[in-house]
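> When you get a sec, could you give me coordinates for this:
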Amino acid sequence: MTTRRTLLLATAAAATAPAWGQAHFPNKPIRLVVPFPAGGATDIFGRAVSQKLGEKLGGTVVVDNKPGAGGTIGSDLAAKAAPDGYTLLLATTSTHAIGPSFAANKLPYDAVADFTPIAHVGNAPNLMIVPKDAPANSVKEWIAYARKNPGRLNYASSGNGTIVHLSGEYFKAQTGLFLVHIPYRGTALAMPDLISGKIDLLFDNVASALPHLKEGRVKALGISSLKRSPLFPDMPTISETVPGYDVVTWFGLYGPKGVPADLVARINKALNEALLEADVKDRLARLGIEPVGGTPQQFAAMADADRAKWKKIITERKLTSD
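Predicted structure coming up:
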């Protein structure tokens, strides 16, 4: 027979279970969802910080690639996960700044309401990459080449509505060029076609493009940030030829909506500590990535501002997911 004392003990145990779970977090591997393919910039970045983040939390962080639909599939999976801190998302400009305006009516998640911001992890510029045999060795020469071949040249992206896609559209808007867009499921999948010459242009992240540049399989003509990269001090910025061109990809850590504040604080603290580690900073620097860190509030404010920027560009270019 169930006694009043038994019921009270059971109620007390149920009430303290979440608190106990949080106090012992993590007691199983944490899944870091990367919504792009292995080998791409987001994947490389995720693997660069996941091990150290796990160490700082006293557990293990496992990268789980869930590519497709410009990052939408993995982002939606993370949004619908339990808000217990065991599923995190490495989001990007593509998934949480561009997507909300580019495919607002088709996204299965709300980029703001369905997520808990945790930390701004880092920033990375893109490189303007062309085949090694392209008849141009500078941004200016490539623009001249494209103007002589209107509609005959193309550019690849990591999917409709991604930062790579919008980098190309922004470039077209600034130069008045007519280029055909060829979407892929990630830049890692587009690279073989760029190397073979089937693709004429790709705005790829430094991290994923670097191995191919070192091997001489492709060549870079410019960098998308307003400032030159310490990794390529002699490489001009695109803005030196196309005034005002400025594109930087940000990476940020989110949890599903409703992650308890104490877990958010613990993960944020661990991430910030991981980004200060000399080996992490060195590895990211060699990939052309600038670690950022900061509070969840600072991250949320940055993402809000970037959404406004890309919404303006998408509206002016009349870009849609159709």
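> okay, CA-based contacts and neighbour counts for the rest of this
Will do.
> quick check, residue 160 in a strand?
No: counting by DSSP: H, G, I helix; E, B strand; the rest coil, residue 160 falls outside a strand, being coil.
> okay, now it: neighbour count?
The tally of other residues near residue 160 (other C-alpha atoms under 10 Å) stands at 26.
> Tell me which residues touch it, please.
Contacts for residue 160 (C-alpha atoms under 8 Å, 6 or more residues apart in numbering) come out as 69-70, 183, 321.
> One more, so I can put them side by side:
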Amino acid sequence: MTRSVFVTIARFAVAVAFLPALAFAQYPNKPIKLVVPYSPGGATDVIGRVLAQALSTQLGQQVVVENRAGAGGNIGAESVAKAAPDGYTLLMGAMTSHSIMATLEKGSIRYDLQKDLVPVSMAGSVPLVWVVNPDLPVKNMKELVAYAKANPGKLTYASSGAGAPQRMCAELLRRMGGSQLDMVHVPYKGSGPAMTDLVSGQVNTMCETVPASIGFIKAGRLRALAVTTPQRISMLPDVPTTAEEGMAGYEVASNFGVAAPAGTPKPVIDKLNAEIQKALAKPEVQQQLLDQGAYATPTTPEQAQARIKAEIDKWAKVIKDADIKAD
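You can find the predicted model right below:
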């Protein structure tokens, strides 16, 4: 082999080696699809649209929200899990709900949350609050537990579905209350009808998202007992935390994040993560989320992965202990 041929081959090899890096450096060079696995208007959709708008400006490419609702979010999540791992199809997921479904519907869902998707970043968190109909004679969480113990089988609690974070929040209370509180679950198809019956007194209590309940709380139509967050929240500053009510470790929130198909190159994940971090650091973006009842919660991909695993493990135990079945 002549020297000139050897040099030519060497240069070609170097060029080929740099092609992937060049492609990643140019990412994105076309629009990105952000799949929201629920109908328009919910928390996942709102957070997704706020983030998509900010990312479109930062990346110089349109981030298009596509709503693919059905099967409790599983249809849209599955479509992303099976998409090409090139960074152009992403999931705006309700990670708490997906983590619950990973156990609750393990036999029917056709993707694995931890194997078929890779976290990019958490994005937002919606806090939950325990509320009661004002006619119920309880003023705090200790009184709620005491009432449930004194009236076995009489205290009714609503939820927006068998596998919803609201249901899991109540199941945690049943166990933390000691001797598995005898409370009657009344499932609804969504927070709207659940709130309607709670306000009218058809059911007694509920652990609900702050955005869905805050209007009723401020109007005096529901009484807030405690928020299930580590610290008090700015939306309800006068409402104590469950920890303040003597329930250390009782924390529940509905968490949302962005994920990509497994196999998406790390440089693409890192680029997306950096841009999401940048977007969620902007005061105007934080305010847009807060206006919808969500707090910005950016993380590294590794932190997001750890959080999702922790949620899966946590809810798997609750589902098993309570023998919860899918609707």
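> follow-up on the earlier one: now restrict the contacts of residue 160 of the first structure to buried residues only.
69-70, 183 (16 or more other C-alpha atoms under 10 Å).
> Adding secondary structure as columns, could you present those in CSV?
Formatted as CSV, those follow (three-state DSSP):
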residue, secondary structure
69, helix
70, helix
183, strand
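> Run the contacts of residue 160 of the first structure past the second structure and keep the common ones.
Shared with the second structure under both residues aligned by TM-score structural alignment, their matches' C-alpha atoms under 8 Å, the contacts from the contacts of residue 160 of the first structure are 183, 321.
> can I get the contacts of residue 160 of the first structure in a markdown table with distance to residue 135 of the first structure?
Converted to a markdown table, these look like this (distance: C-alpha to C-alpha, whole Å):
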| residue | distance to residue 135 of the first structure |
| --- | --- |
| 69 | 33 |
| 70 | 31 |
| 183 | 23 |
| 321 | 32 |
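> What is the nearest of the buried ones among the contacts of residue 160 of the first structure to residue 94 of the first structure?
residue 70 (7.2 Å; C-alpha to C-alpha).
> Tell me how far that closest one lies from residue 20 of the first structure.
The gap separating residue 70 of the first structure from residue 20 of the first structure is 38 Å, by C-alpha to C-alpha, to the nearest Å.
> now do the same end-to-end measure for stretch 19-31 of the first structure.
21 Å.
> What are the contacting residues of it?
The contact list for stretch 19-31 of the first structure, computed with C-alpha under 8 Å, 6+ apart, reads 57-64, 85-88, 263.
> could you flag which of the residues you listed are buried?
With burial judged by 16+ other C-alpha under 10 Å, the buried subset of these is 57, 59-64, 85-88, 263.
> The contacts of stretch 19-31 of the first structure: which two are farthest apart?
Based on C-alpha to C-alpha, the longest span within the contacts of stretch 19-31 of the first structure runs between 64 and 263 and measures 20.6 Å.
> re the thing from before, okay if I get the buried ones among the contacts of residue 160 of the first structure as JSON lines plus distance to residue 282 of the first structure?
Compiled in JSON lines, those are given as follows (distance: C-alpha to C-alpha, whole Å):
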{"residue": "69", "distance to residue 282 of the first structure": "32"}
{"residue": "70", "distance to residue 282 of the first structure": "29"}
{"residue": "183", "distance to residue 282 of the first structure": "32"}
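> was I right about residue 197 of the first structure contacting residue 131?
Yes: in this structure, residue 197 of the first structure is within contact of residue 131 by C-alpha atoms under 8 Å, at 5.8 Å.
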